[in-house]
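*Asks:* the following comprises the amino acid sequence and a computationally predicted model.
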Amino acid sequence: MAITSVSRGPRRAFNVPNLLTYGRVVAVPVVVGCLFWPEAHAMRWTALGVFVAAGVTDFLDGYLARRLGQQSALGRMLDPIADKLLVAAVLMMLVADHTIAGYSLVAAVVILCREILVSGLREFFAEVKASIPVSRIAKWKTTLQLVALGFLVAGPAGDVVLPHTSEIGLALFWAAALLTIYTGWDYLKASLQHLSED
């Protein structure tokens, strides 16, 4: 039997799921700081460790919020913000150190543009008291995106353990970009349908 604990008042801001989300926000400057030294393998591995831990909290916070009965408006608002901060910051650092370069920059732009589009749509629909449900494919997109970025964060350091780590990461990154286009269109189509009904 599940133990439920509904947070009330100020305690809601410091429940377990929200603490995990705060941790993901704190992870952003740590990962960025480590990637300032992309040639240092130890820093790459540290960045990867923090990034993986942050990715795990992305799955845990929602699960625990439902399991413990600790869902909150703050958590619903902060969770996607933390995700986008982490992905955008890591993308910028990987572009800066040329791990993502050439034609792969197109995939990075696609992913960033989709995140901005969906954020704008969610903000708009929040104002009109409507919501856009997250599809199963969108969840797979997020997972694939995080795995791809993990490989790219490891980069040259990962090549020592697993040859062609960066190439694997870029292939997964392109796959994530294609799913990003599909799910972005899905969100846009649902939004246009909602607007036409109004």
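*Replies:* Good, I have the coordinates. Numbers count the residues shown, from 1 in each chain.

*Asks:* for the rest of this, base every contact and every neighbour count on C-alpha atoms.
*Replies:* Noted.

*Asks:* now do the buried residues in stretch 89-109.
*Replies:* 90-91, 93-94, 99-100, 104, 107-108 (16 or more other C-alpha atoms under 10 Å).

*Asks:* now distance to residue 120 too, for these, in CSV please.
*Replies:* Output for these, formatted as CSV (distance: C-alpha to C-alpha, whole Å):
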residue, distance to residue 120
90, 21
91, 20
93, 24
94, 25
99, 29
100, 26
104, 25
107, 20
108, 19
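
*Asks:* dump the residue contacts of the residue nearest to the spatial centre of the chain.
*Replies:* In the chain, the residue lying closest to the centroid (C-alpha atoms, centre = their mean) is residue 83, at 3.6 Å. Contacts of residue 83 were listed using C-alpha atoms under 8 Å, 6 or more residues apart in numbering, and they are 24, 58.

*Asks:* show me what the helix ranked longest in the chain is packed up against.
*Replies:* Longest helix of the chain, by residue count under DSSP state H: helix 165-197. Packing partners of helix 165-197 (3 or more C-alpha pairs under 8 Å, 6 or more residues apart in numbering; DSSP states H and E): helix 104-127, helix 136-161.

*Asks:* how about that helix: buried residues?
*Replies:* 165-166, 169-170, 172-184, 187-188, 191.

*Asks:* coming back round to it: so which of the buried residues of stretch 89-109 is the closest to residue 160?
*Replies:* Distances from residue 160 to the buried residues of stretch 89-109, taken as C-alpha to C-alpha, are shortest for residue 99 (15.8 Å).

*Asks:* next up, a second structure to put side by side with the first:
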Amino acid sequence: MNWNLPNILTVLRLIAAPGVAIMFLYFHRPWADWAALTLFVGAAVTDWFDGYLARLWKQESNFGRMLDPIADKAMVVIALVIITGYSGMNPWLILPTTVILFREVFVSGLREFLGARAGLLRVTKLAKLKTTAQMVAIAVLFLGTGLEYLEGLSLQGMTAESYVAAVEAGLAQPLRPCGSLGCATTATLIGLLLIWIAAILTAITGIDYFIKALPYLRDDK
């Protein structure tokens, strides 16, 4: 294995995947949310740079081809587990998350079964697009959980009516609106929309891979 810059970036992205979860062990919220968001976005950016630099400098390697999708999947899976937990098990998030996790496990199983013929399931442009969609959606959802926690601190257990009265009396800081909705609600709704789009793309790529592998799944007669 060559320790060139593209491979180093890929390894760092793989290390960053569990690092996102570790942020919630060493930081209090909302600092944990912001730290996880920063780490996730930074790692996601390397997903584009490592491939680009490997092609530009002609440093593509089998190690990079093997580790790159693993790092991507680890980032997505760990982040989705964290967000789902902190979102209060929102069913609108659980369903697309389930689709994404099922597809990743299913395709990994297909690749393992095909063995030397796993090259049939090469990463397509649509698969790269779904990975980008997943990462953008997760980043926005992390933003939503952080803002939601801040709004919770501002409310401090008050009802909406008592909070408004407290703001008018100068006893509480007003929440910053984003249009007609609060910023947390806006970010969460946008994140949910994006994760559903990502889930649809994820399902389509999974079906595509299954169709490609289907001739090799039939028993010889």
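*Replies:* Structure received. Computed from a predicted model, the values in this text were never measured in an experiment.

*Asks:* follow-up on the earlier one: pick the most buried one from the helices and strands packed on helix 165-197 of the first structure.
*Replies:* helix 136-161 (a mean of 20; mean count of other C-alpha atoms under 10 Å).

*Asks:* against which helices or strands is that one packed?
*Replies:* helix 41-67, helix 73-96, helix 165-197.

*Asks:* for residue 129 of the first structure, find the nearest of those helices.
*Replies:* Of these, nearest to residue 129 of the first structure by C-alpha to C-alpha is helix 165-197, at 11.9 Å.

*Asks:* quick one, that closest one and helix 104-127 angle?
*Replies:* Helix 165-197 of the first structure and helix 104-127 are oriented at 30 degrees to each other (axes from the mean of the first three to the mean of the last three C-alpha atoms, to 10 degrees).

*Asks:* helix 165-197 of the first structure vs helix 136-161, what angle?
*Replies:* Here the directions of helix 165-197 of the first structure and helix 136-161 differ by 170 degrees (the same axes, to 10 degrees).

*Asks:* which one is the counterpart of residue 147 of the first structure in the second structure nearest to, not counting chain neighbours?
*Replies:* The equivalent of residue 147 of the first structure in the second structure is residue 136 (alignment by TM-score structural alignment). Leaving aside its sequence neighbours, residue 136 of the second structure sits nearest to residue 194 (C-alpha to C-alpha, 6 or more residues apart in numbering; 7.6 Å).

*Asks:* trace the one you found over to the first structure, please.
*Replies:* Using TM-score structural alignment, residue 194 of the second structure pairs with residue 172 in the first structure.

*Asks:* and its match, how far from residue 87 of the first structure?
*Replies:* 15 Å (C-alpha to C-alpha, to the nearest Å).

*Asks:* residues contacting residue 44 of the second structure?
*Replies:* 13, 135.

*Asks:* how much space between the aligned residue in the first structure for residue 41 of the second structure and residue 160 of the first structure?
*Replies:* In the first structure, residue 41 of the second structure lines up with residue 52, judged by TM-score structural alignment. Distance, residue 52 of the first structure to residue 160 of the first structure, using C-alpha to C-alpha: 19 Å.

*Asks:* cool, and residue 188 of the first structure?
*Replies:* Counting by C-alpha to C-alpha - residue 188 of the first structure and residue 160 of the first structure are separated by 42 Å.

*Asks:* next one: residue 65 of the first structure
*Replies:* Distance from residue 65 of the first structure to residue 160 of the first structure, by C-alpha to C-alpha: 39 Å.

*Asks:* equivalent analysis for residue 37 of the first structure, please.
*Replies:* Relative to residue 160 of the first structure, and taking C-alpha to C-alpha, residue 37 of the first structure is found at 17 Å.

*Asks:* just residue 18 of the first structure next, same as before
*Replies:* 37 Å.

*Asks:* residue in the second structure matching residue 189 of the first structure?
*Replies:* So, by TM-score structural alignment, residue 189 of the first structure is matched to residue 211.

*Asks:* which bit of the first structure covers stretch 53-61 of the second structure?
*Replies:* Using TM-score structural alignment, stretch 53-61 of the second structure lines up with residues 64-72 of the first structure.
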